[in-house]
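Participant: I'd like to go over a predicted model; first the sequence, then the structure.
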Amino acid sequence: MERTSSSGTKNPVLNLPGIFRAYQTKGAIKTNQAIPSASSPGTPPSPSDNMHEKTAPSHIEQIPTHDRVPGHTNYYEKNGLRTYENPSGAANALTNDPESHNATPRMTFRRLMSLTAMAFLWTGSQIPVYLFGGIPPLIYSDIGGADRWIWFVLANLLSLAAVCPFVGSLSDLLGRRYVAIIGACFIVLGMIVCSTAYTMNVFICGMVFAGVGAGINELTALAVTSELAPTSQRGKYVAVLIFTIVPFCPSVLWAQLIAAYSSWRYVGLLCGVWAFIGLVLTAVFYFPPPRVNSEGLSRREVLGQIDYVGGILSIGGMLLFMAGMQWGGYQYSWGSAHVLAPLILGAAMLIGFCLWETYGATHPMFPKRLRQDPRILGLTLVITFISGANFFSILMFWPTQAFNMYGHSPVGVGIRGLPVGLSILVGACLVLYLLSVFRGHNRELLIFSSILMTAGCGSLAIARIDNLHQLWGLLVLAGLGIGGIVVPASIITTIICPDDLIATIAALTLAIRVIGGSIGYCVYYNVFINKFVPAATYYIGGTMTEKLNITSEELIGKAIEITGASLLPALKEIPGIGDVPGAYEMVVVAARWRMRRRISGCIM
């Protein structure tokens, strides 16, 4: 069926109630067939109609998706790629969008500023956890909470992972412009709360807000950059976006210098101002065309496609399970109700989430069509999970270890953090480049990166207070391996999934990586705490009893608690240490020796 436009050009019309996939009765051949619209009584049947009658499918499944909504006159494909330009060349302003992907668009000032806004949103979503993660001892030495500070990292990561599956539906409902603005507002609000907090619980609350904004803005910035770029240059545009994080690779150095010469609260000010700049640029310059995904769907239909039950089960299960993991063996014994109750409830909710997504959800968070190649997808997600565990753990553990074992100089601590950030970025870019050079060898590249990550992270267990020079190369090795997995694994998942579900798989991969980081960091920290007590008793307790003649269990326990929280100056307040020349230095050296196992938990 054809209709003639105002310009006299015949354009094909697909009058479809949905997108259908037909499964042939004979042979395992899947064909996409469009159900023809009803013909008028006087219209004779065409040969194609007879063909459809002969090959009538036995089963027709309607597949509702966000990205392929029928009935849109401005949705076209060219060579399998989505474009906004009418391939017939009709001179119709409604079907020729200025953001056509068939040709390289002219770089206007507004387009440039829109891309700049996305760069601010992208970096603004990353830097709060990077900067604050470099100075935990300075934060809880001021506002307290040495027994729960780990939750400001976990809260940020879990809230980021929780919001990822819903960003696409929010974009359909509100549009990318308003979703990006909302995400930036969440980050600004979170940084205001963190910068003005005087208790650790309030600080954790601020990081929750920042995590929600980070999840929204990270995915939105990637999606908008891809939309603004022509298809042929999309990889270059996204690569430039990723590279905008380069100024913050020395995040530990910047955070240490800010805290040393002013206050750690100015770190929150920097992050908040950065996010606010992105908010203003987005509000002023980014005005995208109407989203094809949401046209033809009412607000109620968009809301109806959100998997609320899956969201509640996944978020609640992760929070409860992580709480039990963190409390076990540290604040409460593993057999106590405080630990067993959240562990069991969390595990049950996560199992319920898997069952719901498989059998109960009408519109699951992760559609079944993602499993076109389940083996590769499953293995890639497992690798993403493990690499996320090491990625976030080394980002959090190494600055603290460098702070405690090798001195408190802000510049020194910052320089020791440089190899990690830079090598992760280099590893990611290098493997992404090699994916294009050595096509068909994705598995070998991931295996090699996994070997580097395992060897680098595991070898950091040799760290002593007298062999810092040996660690530089090991840190680079670990960073190259982690970077070679974190980003490339995400790209591989987008290659093996349907084109209309790229945004969904990107959100899934990001959520898996962040959840892996949360669980890995929690497990590694718990392992460290459980190994720390006997090691600290041996080194610190032995030094205090044998060399300083301090036999009070209360004072020894207090010294161990202080060193465990990295609050070494407080040791001077203990009788027999602060008033005895050389005693403080002796206890500090003993404390640094026990810190040598700080990152050994990162062995895969």
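Facilitator: That came in fine, so what should we check first? Numbering: from 1, shown residues only.
Participant: alpha carbons only for contacts and neighbour counts from here, please
Facilitator: Fine.
Participant: kindly provide the distance from L121 to T282.
Facilitator: From L121 across to T282, the span is 9 Å (Cα to Cα, to the nearest Å).
Participant: kindly apply the preceding question to L430 instead.
Facilitator: Note on L430: its distance to T282, by Cα to Cα, is 31 Å.
Participant: the more surrounded of these two?
Facilitator: Each of L430 and T282 has its neighbours counted (other Cα atoms under 10 Å); T282 has more, 24 against 15.
Participant: hang on, the more buried one is in a helix, isn't it?
Facilitator: Yes: in this structure, T282 lies within a helix as judged by DSSP: H, G, I helix; E, B strand; the rest coil.
Participant: leaving out chain neighbours, which residue sits closest to it?
Facilitator: Among residues not flanking T282 along the chain, A117 sits closest, at 5.5 Å (Cα to Cα, 6 or more residues apart in numbering).
Participant: got the contact list for that neighbour?
Facilitator: Applying Cα atoms under 8 Å, 6 or more residues apart in numbering, one finds that A117 lies in contact with I277, G278, L279, L281, T282, Y286.
Participant: ok, the last one to K368 distance?
Facilitator: Same thing as Y286. Applying Cα to Cα, the value for Y286 to K368 is 34 Å.
Participant: now swap in the first one and tell me
Facilitator: With the distance defined as Cα to Cα, I277 ends up 40 Å from K368.
Participant: which of these two has more neighbours?
Facilitator: Between I277 and K368, counted using other Cα under 10 Å, I277 has the larger neighbour count: 16 against 12.
Participant: contacts only, for that one.
Facilitator: A117, F120.
Participant: any idea which element it lies in?
Facilitator: Following DSSP states H and E, the helix or strand that holds I277 is helix 265-285.
Participant: what are the buried residues along the helix or strand hosting T543?
Facilitator: With secondary structure defined by DSSP H and E, T543 is part of helix 542-546. Neighbour-count burial for helix 542-546 flags G542, T543, M544 (criterion: 16 or more other Cα atoms under 10 Å).
Participant: show me the strands in the protein, by range?
Facilitator: For the chain, the strands defined by DSSP state E cover 2-4, 10-12, 20-23, 30-31, 59-62, 76-78, 81-83.
Participant: now those strands in CSV, with distance to G601 and mean neighbour count?
Facilitator: As requested, those are exported to CSV (distance: least, Cα to Cα, whole Å; neighbours: other Cα atoms under 10 Å):
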stretch, distance to G601, mean neighbour count
strand 2-4, 66, 11
strand 10-12, 61, 14
strand 20-23, 48, 18
strand 30-31, 48, 12
strand 59-62, 48, 11
strand 76-78, 49, 14
strand 81-83, 45, 17
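Participant: alongside the first one, take a look at this:
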Amino acid sequence: MTSETEPPRFSHAQIRTIMLGVTLALFLASLDQTIVATALPAIAQDLGGWDQIAWVVTAYLIASTVTTPIYGRLSDLFGRRPVLLVSVSIFVTGALLAALAPTMGWLIAARLVQGLGGGGLRSVAIAVVSDILPPRERGKYQGYLSTTFATANVVGPVLGGVLSDSLSWHWIFWINLPLGALAFSMTWYQLRRLPRPTRKPVIDWLGAALILAATTPLLLGISAVQRTGSWTSPQTLTGLAVGAVFLVALVLWELRAREPMLPMRLFANAIFAYASVVTLLTSIVMIALILIIPLHYQLLAGLAPGAAGIRLIAMTLGTVTGSFVAGQLITRTGRTWIFPVIGCACGTAGCVLLALLGLGHAMAVDLGVTLLLGLSFGGQMSPLTVTIQNALEPRDAGVGLSCMMFFRLMGGAFGTAGLIAVLVDQLGGGLALFQPGLRAAMPVAELRAMGTLLTSAFAHVYWVSAGIMAMATLAACAIRELPLRGK
């Protein structure tokens, strides 16, 4: 943010209040991307429109992802507080409309509105930390935010299933109203002390339009991969091609814009560029494995969905623990470089162990490997955030952090589509294994052959994941460490 005055100092009590509010905002935005997954059958049964049900998830994903960098830049221009409060208001309005939805079309439109607010909650919540704390003190608080993001990814499907079964699917949206109101009120007063930009903001409307025009087709193309299982389907190729054309146009325009919405100078900063690459590659593997590992447990070990979900808890706890511990160590030592390097290296080792050992054997082995993966992912989230904050000028803090979140979301989308497509491609004729009824009717010899095919297919996915994490390790080694400012 641009201000000629000395930034205000906040007491520990004020920081706790602000952090609780922005953590709640980030949790709401991240939770609503996953909470509807287990409620989709109940929603389709009530509203109809089975052929449109995927758009309940896709509409939110696209809207919240494509607006993330735009909100970050707007918060640099107008201040964090007004942009965050507007985002909360839009998000809660979308949740209210979704809870009242009488038709599938209405619900999809409401989820689009929710996503428009969710993009601001994600990007601005992280940027607020850079306004209230010096870099040396940000590690432990960014650890809390990274933990929140990781937890919401795993808790969402469980909470959605519980609410839709015990109450109704409407409640997965109703709960956002009191929580959103609480986040609004908790940040309303304290954030008034943040300095506002003193110069008149100039908005790059064409840049914002090109961001939307580039990222929306890309995400639609990725969604087509998940639906068709093919990277060569007409929907996929069209989306990726259109997105690539507008991406080139975006770069060319932002290089000449007077006040670019997405400043290209960010990518001239080697620290920001390498940290973004690490974020993208790590997210590709992390989000995909959250879906693939439970599938592995169910198809090869024969575990029920609930039991498979329980075994994933180790990975969740590892992510939370790794993020928290890394954040605390950053504050104590003032060092950030070593954590992404160790995290990516451990992630590579974890994927190699999965490829060699598989899952579904001794519980101690399963929990140990998934715990290692969780620690590796969590141990680099907050360090990368602090690294980017410390490397950028204050005027670019909001847009820089929102770009990091954008790469994290895009990585998750590409990873989910890409690695599941790899799995499906490796299975080939073994797709019947996804249908329990057909598996039960197979002869024993055929089931054993299919089991061998499954083992090979999952191992191939884990080897690909290990390769991606190895590239992330090399990128992490290239990040130059800057001393963290203490004031």
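Facilitator: Nice, I can see it. Model, not experiment: these values are computed from the prediction.
Participant: report the TM-score for the pair.
Facilitator: Their TM-score after superposition, calculated using TM-score structural alignment, normalised by the length of the second structure, is reported as 0.76; 459 aligned residues with a Cα RMSD of 4.3 Å.
Participant: what's the separation between P102 of the second structure and L47 of the second structure?
Facilitator: With distances defined as Cα to Cα, the gap from P102 of the second structure to L47 of the second structure amounts to 7 Å.
Participant: which one's more surrounded, those two?
Facilitator: With neighbours defined as other Cα under 10 Å, P102 of the second structure and L47 compare such that L47 has more, 16 against 12.
Participant: if I look at the residue nearest to Y584 of the first structure when sequence neighbours are not counted, how far off is L571 of the first structure?
Facilitator: Ranked by Cα to Cα, 6+ apart and with sequence neighbours excluded, the top spatial neighbour of Y584 of the first structure is I577, at 5.4 Å. To L571 of the first structure, I577 of the first structure is 7 Å away according to Cα to Cα.
Participant: for the two, indicate the residue with more neighbours.
Facilitator: Taking neighbours as other Cα under 10 Å, I577 of the first structure and L571 compare with L571 leading, 23 against 20.
Participant: so what's that one up against?
Facilitator: With contacts defined as Cα under 8 Å, 6+ apart, L571 of the first structure is in contact with A559, I562, I577, G578, Y584.
Participant: verify the contact between the third one and V588 for me.
Facilitator: In other words, I577 of the first structure. No: with contact defined as Cα atoms under 8 Å, I577 of the first structure does not reach V588; the gap is 10.5 Å.
Participant: follow-up on the earlier one: let's have the strands of the first structure in TSV, adding distance to A361 of the first structure.
Facilitator: TSV is the format used below for the strands of the first structure (distance: least, Cα to Cα, whole Å):
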stretch	distance to A361 of the first structure
strand 2-4	38
strand 10-12	35
strand 20-23	19
strand 30-31	24
strand 59-62	15
strand 76-78	30
strand 81-83	28
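Participant: closest to L477 of the first structure out of these?
Facilitator: Between L477 of the first structure and the strands of the first structure, the tightest spacing by Cα to Cα is seen for strand 81-83, at 38.2 Å.
Participant: and the closest one, how far out from the chain middle?
Facilitator: Relative to the chain's own centre, strand 81-83 of the first structure is displaced by 27 Å; criterion: Cα atoms, centre = their mean, to the nearest Å.
Participant: again, but for stretch 294-308 of the second structure
Facilitator: Centre to centre, stretch against its chain (Cα atoms, centre = their mean), the figure for stretch 294-308 of the second structure is 24 Å.
Participant: report the buried residues of that stretch.
Facilitator: The neighbour-count criterion (16+ other Cα under 10 Å) identifies P294, L295, H296, Y297, Q298, L299, L300, A301, L303, A308 as the buried residues of stretch 294-308 of the second structure.
Participant: now do the same contact list for the counterpart of L373 of the second structure in the first structure.
Facilitator: With TM-score structural alignment as the criterion, the equivalent of L373 of the second structure in the first structure is A478. With contact set as Cα under 8 Å, 6+ apart, A478 of the first structure has these partners: V420, L452, M453, T454, A455, G456, C457.
Participant: 6 Å - rerun?
Facilitator: With contacts defined as Cα atoms under 6 Å, 6 or more residues apart in numbering, the neighbours of A478 of the first structure are M453, G456, C457.
Participant: tell me, how many residues neighbour the equivalent of A455 of the first structure over in the second structure?
Facilitator: In the second structure, A455 of the first structure lines up with A349, judged by TM-score structural alignment. By the other Cα under 10 Å criterion, the neighbourhood of A349 of the second structure contains 19 residues.
Participant: list the contacts for the closest residue in space to A349 of the second structure that isn't next to it in sequence?
Facilitator: The spatially closest residue to A349 of the second structure, leaving aside those adjacent along the chain, is A466, at 7.3 Å (Cα to Cα, 6+ apart). The contact partners of A466 of the second structure, taken as Cα under 6 Å, 6+ apart, are T348, C351, V352.
Participant: thinking again about what came up before, just the contacts of L571 of the first structure: which are in helices?
Facilitator: For the contacts of L571 of the first structure, the ones inside helices are A559, I562, Y584, with DSSP state H as the criterion.
Participant: buried subset of the residues you listed, written for PyMOL?
Facilitator: To isolate in PyMOL the members of these that are buried, counting by 16+ other Cα under 10 Å, one can use:
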select buried, resi 559+562+584
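Participant: nearest to A184 of the first structure, of the ones in helices among the contacts of L571 of the first structure?
Facilitator: When those are compared for distance to A184 of the first structure (Cα to Cα), I562 comes out closest, at 37.5 Å.
Participant: and for the residue mapped onto G418 of the second structure from the first structure, the neighbour number?
Facilitator: Applying TM-score structural alignment, one finds that G418 of the second structure aligns to V523 in the first structure. When neighbours are defined as other Cα under 10 Å, V523 of the first structure has 19 of them.
Participant: now swap in V86 of the second structure and tell me
Facilitator: If you count neighbours by other Cα under 10 Å, V86 of the second structure ends up with 15.
Participant: and for S283 of the second structure?
Facilitator: In terms of burial, S283 of the second structure registers 25 neighbours under the definition other Cα under 10 Å.
Participant: now do it against A475 of the second structure, distance only.
Facilitator: Computed as Cα to Cα, the S283 of the second structure to A475 of the second structure distance reads 14 Å.
Participant: which non-adjacent residue is nearest A152 of the second structure?
Facilitator: Using Cα to Cα, 6+ apart, the nearest residue to A152 of the second structure is L31, at 4.8 Å.
Participant: what distance do you get for the corresponding residue of the first structure for that neighbour to F287 of the first structure?
Facilitator: Residue mapping for L31 of the second structure onto the first structure gives I127, with TM-score structural alignment as the criterion. Relative to F287 of the first structure, I127 of the first structure is positioned 26 Å away (Cα to Cα).
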